[in-house]
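>>> sharing a model that was predicted from the sequence below.
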Amino acid sequence: MSGPVHRQTVFIVDDDPSVRDALALLLSLRGYPTAVFACAEDFLRALEPQWRGVVIADIRMPGMSGLEMQEALAHHPSRLPVIVVTAHGDVAAARQAFKFNAIDFLEKPFDHEQLLASIDRALSGLPPDASTIGTRPVASTLSAREREVMALVVEGLDNRAVGERLGISPRTVEVHKSRVMSKLGARNLAELIRIAQVANGAG
């Protein structure tokens, strides 16, 4: 572990040493204090209530997963916000991450500027939906069909399954999905899931 933990710190929890080193280097060059951990268990054992900052956690790690660690953190006195990163993202994982108020859900390889923006949002004490996410009234923005498509997409159905459920072609589903993403300002499926959860009062 390196870096001070008495001030706003970015805690990197990832079992891949190359990822830890690359993130620590990127963040240190941008002026962020960092502390690195190879597994969730090591981080939770070291965690103290007075620590402040944000956690970047990989999902798939030996032992406790990043999502399990996030759930444990939700009940810890430090209440550190979490940015979830993964090379194996899916709808179920994104939904669980946002259930416990993840600041962001990023798939590797992720955009560094998006990561830095999420870190800044977390360190500023803003909630996960404090940017454009969740600020648009979904019901008044989308057509009835678009709301139907959105609901099924965030359940984890692919275009073909959505089309079968609604009696439309996969291509038409894709058109509706693209319009939904554009209208709500969602850059990816994870953001769409977050918007849906906020709209349903789950965020």
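Thanks, I have it. Residues are numbered from 1 along each chain as shown.

>>> from here on, contacts and neighbour counts on C-alpha atoms
Noted.

>>> quick one: Arg121 from His112, how far?
Between Arg121 and His112 the computed distance is 14 Å (Cα to Cα, to the nearest Å).

>>> between the two, which one's more packed in?
Higher neighbour count among Arg121 and His112: Arg121, with 19 against 12, using other Cα atoms under 10 Å.

>>> skipping its backbone neighbours, what lies nearest Asn159 in space?
Pro170 (5.0 Å; Cα to Cα, 6 or more residues apart in numbering).

>>> burial of that neighbour, as a residue count?
16.

>>> tell me where this structure has helices.
Assigned helices in the chain, in chain order: 17-29, 40-46, 66-73, 91-99, 112-123, 138-141, 144-155, 159-166, 170-184, 189-199 (criterion: DSSP state H).

>>> put this next to the first one:
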Amino acid sequence: MSADVVVHIVDDEEPVRKSLAFLLSMTGYAARAHESATAFLKVAPQLERACLVTDLRMPDMSGVELLHRLREAGAMLPTIVITGHGDVPMAVEAMKAGALDFIEKPFEDEVLLEAVRHAAEELDRRNVGIGDVEAIRGRIGQLTERERQVMDGIVAGLPNKTIAFDLDISPRTVEVHRASVMAKMGARNLPDLVRMVLADGTRQR
């Protein structure tokens, strides 16, 4: 599967571009590095069988703006956004703009490779089907009202302490509800949960 997929890397830091390109090429992917979002936009409309790994914060334009520009150009690709700690709300905005996944720095190599594998698979399965949306709504329907409140806080990128303060419960109780939400939703991680909530358009704000 990896042999026919080209992974495009957009990051303004050369060491990061080289490191990611090396990791991906060693794993069997063809990798192409771009020093800016502007440079990538020039080639994006001609790409086929490609996915994108982009930094969230860059000098010329943010990863969120890049996604908006790709959509406007009809050149949307399965996209993984790399984000710094504390940028979860912005990463969620990127997913609303069409990103498939986001990864918080620092991350293990395998975390990125798993996200790229997922992006490559998405090329063959671009849209969430109606049945998937119904299943997600069914899972959300199994949550208690408190669990839904905690989930909304998680997806908004709020830390446990803030969610606890807003709901007048202890941070430990938030942790318990958070674990229950992840289990009931069948979410492997935060991006997975965000994807499900975005697929269920009734909960978008």
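Received the coordinates, thanks. Every value quoted in this text rests on a predicted model; they were computed, and no experiment measured them.

>>> got a TM-score for the two of them?
Here the TM-score for the pair of chains, by TM-score structural alignment, normalised by the length of structure 1, is 0.82; 194 aligned residues with a Cα RMSD of 2.5 Å.

>>> which non-adjacent residue is nearest the most centrally placed residue in structure 1?
In structure 1, the C-alpha nearest the mean C-alpha coordinate belongs to Phe105, at 1.9 Å (Cα atoms, centre = their mean). Counting by Cα to Cα, 6+ apart, Phe105 of structure 1 lies nearest to Val84, which is 4.8 Å off, once chain neighbours are set aside.

>>> next one: Leu184 of structure 1
Counting by Cα to Cα, 6+ apart, the residue nearest Leu184 of structure 1 is Arg136, at 6.4 Å.

>>> is the one you found in contact with Met181, as I believe?
No: the pair Arg136 of structure 1 / Met181 is not scored as a contact, 11.8 Å apart, by Cα atoms under 8 Å.

>>> against Pro81 of structure 1, how distant is the residue nearest to the centre of structure 1?
12 Å.

>>> the residue of structure 1 positioned farthest from its centre and Val154 of structure 1: what is the separation?
Computed with Cα atoms, centre = their mean, the residue of structure 1 farthest from its C-alpha average is Gly167, at 31.9 Å. Distance, Gly167 of structure 1 to Val154 of structure 1, by Cα to Cα: 18 Å.

>>> neighbours around the counterpart of Glu108 of structure 2 in structure 1, how many?
Residue pairing (TM-score structural alignment): Glu108 of structure 2 is matched to Asp111 of structure 1. Number of residues near Asp111 of structure 1 (other Cα under 10 Å) recorded here: 10.

>>> next: Asp192 of structure 2.
16.

>>> residue contacts, the nearest residue to it once chain neighbours are set aside?
Excluding its sequence neighbours, the residue lying closest to Asp192 of structure 2 (Cα to Cα, 6+ apart) is Asp101, at 7.7 Å. In this structure, Asp101 of structure 2 makes contact with 79-81, 95, 115, 191-192, 195, judged by Cα atoms under 8 Å, 6 or more residues apart in numbering.

>>> turn the residues you listed into TSV, including distance to Pro59 of structure 2.
Shown next, in TSV, are the contacts of Asp101 of structure 2 (distance: Cα to Cα, whole Å):
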residue	distance to Pro59 of structure 2
Thr79	19
Ile80	18
Val81	15
Met95	20
Ala115	25
Pro191	25
Asp192	28
Arg195	27
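
>>> hang on, the earlier thing: ok, now which ones touch the residue nearest to the centre of structure 1?
Phe105 of structure 1 neighbours (Cα under 8 Å, 6+ apart): 83-86, 94, 97-98, 190-191.

>>> and Pro159 of structure 2, by the same measure?
Gly153.

>>> what does it correspond to in structure 1?
Checking TM-score structural alignment: Pro159 of structure 2 goes with Asp158.

>>> okay, the residue nearest to the centre of structure 1 and Glu146 of structure 1: tell me how far apart.
Applying Cα to Cα to Phe105 of structure 1 and Glu146 of structure 1 gives a distance of 23 Å.

>>> can you report how many residues neighbour Asp132 of structure 2?
14.

>>> ok, it to Ala199 of structure 2 distance?
For Asp132 of structure 2 relative to Ala199 of structure 2 (Cα to Cα), the value is 9 Å.
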